[in-house]
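Asks: Curious how this folds, go ahead:
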Amino acid sequence: MTATAFDVVVIGGGIAGVSIGYELADDRTVCLLEQETTLAFHTTGRSAALYLETFGNATVRSLTTVSRAFLTDPPDTFDGPLLSPRPYLVFARNGREDALAEFCREVRQQAPAVEQVSADEAVDLAPYLRRDAIGAGVLDPDADDIDVHALHQGYVRGLRRRGGQIRTNAPVTALHRAGGGWTVTLDDGDTVTAPIVVDAAGAWADHVADLAGATTAGLTPMIRTIFGVDAPAALTTGALPVVNDLDDTFYIKPEANGLLCSPADETPSHPHDVKPDDLDIARAIESINEVTDLNLRRITSSWAGLRTFAPDRSPVVGFDPRVDGFFWFAGQGGYGIQMADGLARSGAALFRGESLPGDVVAGGVRAAALTPGR
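Replies: Sure thing, here's the model as predicted:
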């Protein structure tokens, strides 16, 4: 059994862990622990991420907006570009136009380029939509695809370049605090010590908090299913927008020569290596076929991931109110990739006892909206 000392131990190797680890490694020695044999095995590695300033609550949207500059012009450890244009179209079925107009008014406060479009214009943008099935649309022309792998790996390279160490296949089995520091025990008997532990364990974050005797945050992992289909031969996917039903019965994202589809499901779950549910896929196909001419029958692939939410759907970031030296960086839901920069910089500032970064505050985010126990 060996013991190694660091300033900070970060638990979790998805986008949350590598981004906060990168920021903290600027002036701390950091060890990142990942329970799986590879980083980003669960949610991050299964994400069909978009950059959407219209996505999430006000806190999430603000953190997304302030992250655009980083995603557009990242440091040299990142393979750019991380963003590529992909318009985002939300449509309303007949009779839901008023709700769509309210959605448009709300999100334009954060993303002024968003505009309402007619049903005819929506069909021009996404020709597979059935004109008789939809009432109107809302277009975000400034949405983008995010290269999730390049973003994650850029943080990994940056963390290592700053001296951070990363251990995979390192499940944490015990956390013990004594003498102002933590001893983190791994399942192989090794231990790692540090004054502060950062809980960036995603769907497992409340489990890590239990090991530490911290106040759990009421986080709920929720299943999100994705499946692939072939695009019709006559449909050119390159310029198509992502299409989302206002009522979240499905979304469709162009991908190479095919389409990624999702029932936009949010089924509460325990943390585990989640698999897609055939019934959820069947329901999504039924909803898609109701309002499109795609006539889906056969899928080419399917998978599922866990998106973990606090009750108010804002991230949980800050020191635990009950246990010294335990820092939360969790509850990122389905937004962790698009707001990675803004949230990681905010987390690092709170970790150091500083105010939130100026651009984050100017965007309307307050530390009280992130703090554990709020």
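Asks: When you work out contacts or count neighbours from here on, use the C-alpha atoms and nothing else.
Replies: OK.
Asks: Can you give me the end-to-end span of stretch 112-130?
Replies: One end of stretch 112-130 to the other measures 28 Å (Cα to Cα, to the nearest Å).
Asks: what's next to that stretch, contact-wise?
Replies: Identification of contacts with stretch 112-130 by Cα atoms under 8 Å, 6 or more residues apart in numbering yields 89, 91, 101, 104, 107-108, 131, 134-142, 240-241, 243, 291-294.
Asks: again, but for stretch 203-218
Replies: For stretch 203-218, the surrounding residues in contact (Cα under 8 Å, 6+ apart) are 173-177, 199, 201, 219-221, 270-271, 306-308, 310-311, 316, 320-323, 326, 330, 372-373.
Asks: Second chain to compare with the first, below:
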Amino acid sequence: MRTIDTLVIGAGIAGLSAAARIARHSETLVIERESAAGYHSSGRSATFCHFGIGDGLVHKLTAMSKAVFAAPPEGDHPPLAKRMAAFFVARAEEEQQLDRLTETTLAHSPDAERIAGTDLQSIVPVLKTGPDGFASGLYDPDAYKLDSDAMLQANIRVLRSAGAQLVTDAPVEAIRRDGERWIVDTPGESYAARRIVNAAGSWADTLASMADVNPLGLTPLKRTIIAFRPPEGTDVSDWPFTKTVGAGFYMLPEGSGRLLASPMDETPSEPCDAQPDEEAIALAAWQVEQATTMPIKRIDHKWSGLRTFAPDKSPVAGYAPDAPGFFWLAGQGGFGLQTSPAMAMAAEALALDLDWPGELAAQDIRREMLSPARLGNQFSRSSTSAKV
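Replies: Below you'll find the predicted structure:
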């Protein structure tokens, strides 16, 4: 049995970014059930940083994280992000939703501007406008397309430079409390840790139940993305990330002349290796064709991932009230990548009982906002033998 100070379970962006910071203070190990980091949600996201998702807390975490994405890379490593505008479009009956989004965005991106009528087509020429199309939009030039692989690898480099280790192909088979330590069994080795960080994504509640800890009531929701080519001769390279403020879709250029699009579906799912279904694929294509003048003749690629939310849709970071040394890092939904620098900083302070970072305080982000205690203990424990 290997003894460790901090054992992080889950090598998605949440677990790796937190581990990279915690490893500066504490002997740290990350274990991952799959063969590679970011196999599930972190590696399947369209990875865009904007203010059109989440609540006020998510917006504050995003604002703080955006400064990290804007910074130039260190050494010869690739940048974590590139600047790309975000464009939110609304039909006439959705003006109030766009007004609220405008207020939120301007608080963090003062160069954002409202656009109306046919001027929308000066930004995305294929958009339908008028009575059967979009009436207005919000253009934010200061948004970022994130590189999920670069983000994962950057955190792995920091982790290893601190002397920490990432172990893949290590699903959790059992977990229990033994005195002052947690014992975690995997097929290859068992670990005894002072603290465990539950960053298991869609499996976070399953892991808690294995440990006889009250689950949070997390909900995994499946989302589908398709890749397709625009009509021949259409240059999409300078198009922004485009998203409807209400029900509809988002799309963005992929970088190889193709477009990515999602119907923003949210289908409840068990934790799994999510796969797209035909209905969601067809819905994505239909949404794009209804909102634009583009026919989609062929879908080049399609995939799905799970976005896991806490009951109040805000992220969770903090020790379980009913289990000493069991640290929750979960519920980061579809905003995990864009908030990961801020969430990692918060997790570091909370897990190690450090002073609250000034960068978080400056955004009026407080410890209690992230605490699992805010959710109560309304969810009962259940035993399970599932591997995490």
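Asks: Mind checking the TM-score on these two?
Replies: These two chains, once laid on top of each other, score a TM-score of 0.95 by TM-score structural alignment, normalised by the length of the first structure; 371 aligned residues with a Cα RMSD of 1.5 Å.
Asks: if we can go back for a sec, I'd like to know which of the contacts of stretch 203-218 of the first structure are buried.
Replies: 175, 177, 199, 201, 219-221, 271, 306-308, 310, 316, 320, 326, 330, 372 (16 or more other Cα atoms under 10 Å).
Asks: And the longest helix belonging to the second structure, what does it pack against?
Replies: Using DSSP state H, we find that the single longest helix of the second structure is helix 336-352. Other helices and strands packing on helix 336-352 of the second structure, by 3 or more Cα pairs under 8 Å, 6 or more residues apart in numbering; DSSP states H and E, are helix 13-22, helix 56-70, strand 316-319.
Asks: Please identify the buried residues of the longest one?
Replies: Think helix 56-70 of the second structure. Neighbour counts over helix 56-70 of the second structure (16+ other Cα under 10 Å) mark 57-66, 68-70 as buried.
Asks: Quick one: the residues in the first structure that the helix or strand that comes right after that helix pairs up with.
Replies: Where DSSP states H and E defines the elements, the next helix or strand beyond helix 56-70 of the second structure is strand 81-83. Using TM-score structural alignment, strand 81-83 of the second structure lines up with residues 83-85 of the first structure.
Asks: For the matching stretch, give me the average deviation versus the second structure.
Replies: By mean Cα distance after the TM-score superposition for the first structure, the fitted stretch 83-85 of the first structure averages 1.5 Å away from its aligned residues in the second structure.
Asks: Wait, a strand at Asn299 of the first structure?
Replies: That one is not Asn; residue 299 of the first structure is Ile. No: with DSSP: H, G, I helix; E, B strand; the rest coil as the criterion, Ile299 of the first structure is coil rather than part of a strand.
Asks: residues contacting it?
Replies: Applying Cα under 8 Å, 6+ apart to Ile299 of the first structure gives the contacts Phe227, Gly228, Val229, Asp230.
Asks: ok, 6 Å please
Replies: If a contact means Cα atoms under 6 Å, 6 or more residues apart in numbering, then Ile299 of the first structure has Gly228, Val229 as its contacts.
Asks: now swap in the one 5 residues further on and tell me
Replies: The neighbours of Ala304 of the first structure, taking Cα under 6 Å, 6+ apart as the test, are Arg224, Thr225, Ile226, Lys275, Pro276.
Asks: Please name the residues that touch Phe178 of the second structure.
Replies: Let me fix one detail, which is that residue 178 of the second structure is Asp and not Phe. If you count contacts by Cα under 6 Å, 6+ apart, Asp178 of the second structure has none.
Asks: Now the strand of greatest length in the first structure on the second structure. Mean distance?
Replies: When the first structure is parsed with DSSP state E, its longest strand is strand 220-230. By mean Cα distance after the TM-score superposition for the first structure, the fitted strand 220-230 of the first structure averages 0.5 Å away from its aligned residues in the second structure.
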